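Q: Output the structure for:
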Amino acid sequence: MKENLNQDTGFGEKSTDMGGRMVNKDGSFNIKRKGISVKDRASGYQSMLTMSRPRFLATIFLFYFLMNCFFTALYWLAGPSGLEGVQKVEFWDRIKELFFFSTQTLTTVGYGRINPISEAANWIAAVESLIGFLSLAIATGLLYGRFSRPRAFIRFSDFLVYTHYKGTKALMFRLVCYKDDHLLMNAEIKVNVRIVTNDHSYRFFNLKLERSRVDSLVLNWTVVHPIDEESPFYGLSQKEIVNLQPEISAYLTGFDEVYSSIVVARISYAIQDFKFGFKFLPMYFSKSMRTDLDLSKLNLIDQE
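A: Reported below is the predicted structural model:
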């Protein structure tokens, strides 16, 4: 077991200095950085690339709306003689005309009915056009970055099972590539465990796997850690394993043919994710002259 001791995880050893799990279920690290300003530690570009699609679209539309509101106010301050072709005189009707003129200027559409005539209005329109060009370039870059950013289309099982395996016990979880067009080549996985010792410190171990690499991740992959003499769980009962409060973290890498790039996926299993005395049921079946892989059965288990 000593030779599997891992001191290079990047996490501390004192359990009292850390809260909760190391890695969240979605693969992100459970770390919050403090002590410096948000401006210094945050990355707007990274946030825009990684946020969810609804939030990304909401951010783009909110920026667009607020920018047009800002220039609408400037056109209003430029006075009624600043723009030619404005037909409405009522307050809200005029505001709407100025707002839609701003949208046309920001996007360089320019239908032509309304046009600036005063020097102030011309300067405002010139600055807005420049900002429109720059905003369009940035939005285009963000959209391309989001679509082209390599992603590992991998789903892990929600839990890990502790079950009989080849005359001994084993810990197992499984994963699958769920996109039709994305084939992961030379997939390799590394698994380690964090346990809490009697002196309330953490110890990390690399877990020996039955198979740590597959040439092509076409079907599902059940990752197996046999509990033998080299395992930190060897000779322990279910209660003793629970008392260790283990957290098992997995790190998967592979080459995606579509992106022509290395992709990464992470997962962790805390003790509440362990299923003792269960086994995974098959996910793929022979049908006529092909094999059907049923992704809905990723978490299908049964008692031993």
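Q: can we go C-alpha only for contacts and neighbour counts from here?
A: Noted.
Q: With adjacent residues omitted, what lies nearest to Thr107?
A: Closest residue to Thr107 apart from its sequence neighbours, by CA to CA, 6 or more residues apart in numbering: Gly132 at 5.7 Å.
Q: Do I have it right that the one you found meets Val109?
A: No. Counting by CA atoms under 8 Å, Gly132 sits too far from Val109 to count as a contact (10.5 Å).
Q: continuing past the helix ranked longest in the chain, what's the next helix or strand?
A: Longest helix of the chain, by residue count under DSSP state H: helix 119-148. Per DSSP states H and E, the first helix or strand lying C-terminal to helix 119-148 is strand 154-156.
Q: what distance separates that next one from the middle of the whole chain?
A: How far strand 154-156 lies from its chain's middle: 12 Å, per CA atoms, centre = their mean, to the nearest Å.
Q: Closest to the centroid, which residue in this protein?
A: Nearest to the mean C-alpha position of the chain, counting by CA atoms, centre = their mean, stands Thr50 at 6.2 Å.
Q: Run a quick neighbour tally on the residue nearest to it when sequence neighbours are not counted.
A: Spatially, and ignoring its direct neighbours in sequence, Thr50 is nearest to Arg146 (7.6 Å; CA to CA, 6+ apart). The number of residues packed near Arg146 is 18, by other CA atoms under 10 Å.
Q: Sequence B follows; please return its structure for comparison with A:
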Amino acid sequence: MLSRKGLQLPEDYLLTRLAEDVQHQTKGASTRARKARFVAKNGACNVAHTNIREQGRFLQDVFTTLVDLKWLHTLVIFTMSFLCSWLLFAMAWWLVAFAHGDLDPRAPPARAPCVTELRSFASAFLFSIEVQVTIGFGARMVTEECWAAILVLILQNIVGLLVNAIMLGCIFMKTAQARRRAETLIFSKHAVVSLRDGRLCFMVRVGDLRKSMILCATVRMQVLRRGVTREGELLPLEQIDVRIANPLDTNALFLVSPIVLCHVIDSNSPLYGLSAQDLQRDDLEVLLILEGVVETTGITTQARTSYVSDEILWGHRFVPAVSEEDGAYAVDYSKFGNTQRVPTPGCSAQKLERQGGVTGLKFGGAGEGAPSLRRRRRASTRR
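A: Model (predicted):
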């Protein structure tokens, strides 16, 4: 036991496991095979949907199905929808001309045709394109000779408007999807665990690269792990909500500059009983979800990322990335993911709380706190 002004602190947690020692001790554990992660670093969900027997449900929402398709498939459908409609109505115009006798070379020249200058299927196809895309070159035109031609003209205009609305709307939605805006919402590559106000905290940094803000930004944090109920039911992917510390008692963010999200590891936290070594051995995944409304478009966007055990640095703290220069605040994104080692107990938050916490101790940075602590321990041992 070491003593500091009457405060009895156990030697096994008094910052004896600095970040470099913890990483060295857990290096072997981190190299073993881990379970597949649920969410990739870029936010893509690692879930494969198989054995779906009700495929027809996707056709009940055709527009969403088209938007969700890959770009190659969407462009193929976009092209084929216009080509098929042009060919379909080209056949209709050819049949109208054939039924009226306009394609007969022996027809008297004084007889008015249904469509002028329509003498073959090629000319019928060109006229179909002119009608649907409203080019109107003027060489071919509908006359008042045939009511069938007038009905086909009305029908093709209606179908053409529907095809344009659906396909152009699909292309617009794919280019303006919410996840496109999420590309400029960034998360730190690593999460850190260190002391803040005398309590162990799990921290992640999030930022926005654009000047246009994300309105009503909210953030959620979940811990994904295997679990077992009291009845013995195996939960292969249990989702546990994690509370993020906020003085306003809400998860809303004013994301005008990079923010460090902090989760206090208390008795309600799923990380409460995990030490630095336990964290490396445990197959858990921390999921972070950021949602908000894009200021310029009003579209709701969502950005996601996750951190597995190997991506959580115990005994580290984020380097400040915001500074004041010439009366304005400047953000240096080269420091966005940088961390520094700081003196941090290697024990769990549960054990730290049982030992009375570390309130009253003043810690410096990793460079000054660790050597001074070692000197105190050596002096205590000599005494």
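Q: TM-score for the pair, please.
A: TM-score for the superposed chains, counting by TM-score structural alignment, normalised by the length of the first structure: 0.67, backed by 277 aligned residues with a CA RMSD of 4.2 Å.
Q: thinking again about what came up before, tally of neighbours for the aligned residue in the second structure for the residue nearest to Thr107 of the first structure?
A: Counting by TM-score structural alignment, Gly132 of the first structure lines up with Gly160 in the second structure. When neighbours are defined as other CA under 10 Å, Gly160 of the second structure has 20 of them.
Q: for Gly160 of the second structure, what are its contacts?
A: 85, 132-133 (CA atoms under 8 Å, 6 or more residues apart in numbering).
Q: Same check for the residues you listed, but in the first structure.
A: Among these, the ones whose aligned partners also touch in the first structure (both residues aligned by TM-score structural alignment, their matches' CA atoms under 8 Å) are 132-133.
Q: Buried members of the contacts of Gly160 of the second structure into PyMOL, please.
A: Buried members of these, defined by 16 or more other CA atoms under 10 Å, are picked up in PyMOL with:
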select buried, resi 85+132
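Q: From the contacts of Gly160 of the second structure, pick the one nearest Ala29 of the second structure.
A: Ranked by distance to Ala29 of the second structure (CA to CA), these are led by Ser85 at 61.6 Å.
Q: Which position in the first structure pairs with the closest one?
A: Aligned counterpart of Ser85 of the second structure in the first structure: Met67 (TM-score structural alignment).
Q: Specify the angle between the host helix or strand of that match and helix 119-148 in degrees.
A: Per DSSP H and E, Met67 of the first structure falls inside helix 53-77. Helix 53-77 of the first structure runs at 170 degrees relative to helix 119-148, counting by axes from the mean of the first three to the mean of the last three CA atoms, to 10 degrees.
Q: In helix 53-77 of the first structure, which residues are buried?
A: For helix 53-77 of the first structure, using 16+ other CA under 10 Å, the buried residues are 56, 64, 67-69, 71-72, 74-76.
Q: Between these, which sits nearest Glu240 of the first structure?
A: Nearest to Glu240 of the first structure among the buried residues of helix 53-77 of the first structure, counting by CA to CA, is Phe56 at 45.9 Å.
Q: List the contacts of that closest one.
A: Met48.
Q: Can you tell me how far it is from Thr50 of the first structure?
A: For Phe56 of the first structure, the distance to Thr50 of the first structure equals 9 Å [CA to CA, to the nearest Å].
Q: cool, and Ile271 of the first structure?
A: Counting by CA to CA - Ile271 of the first structure and Thr50 of the first structure are separated by 29 Å.
Q: No further queries at this time; thank you.
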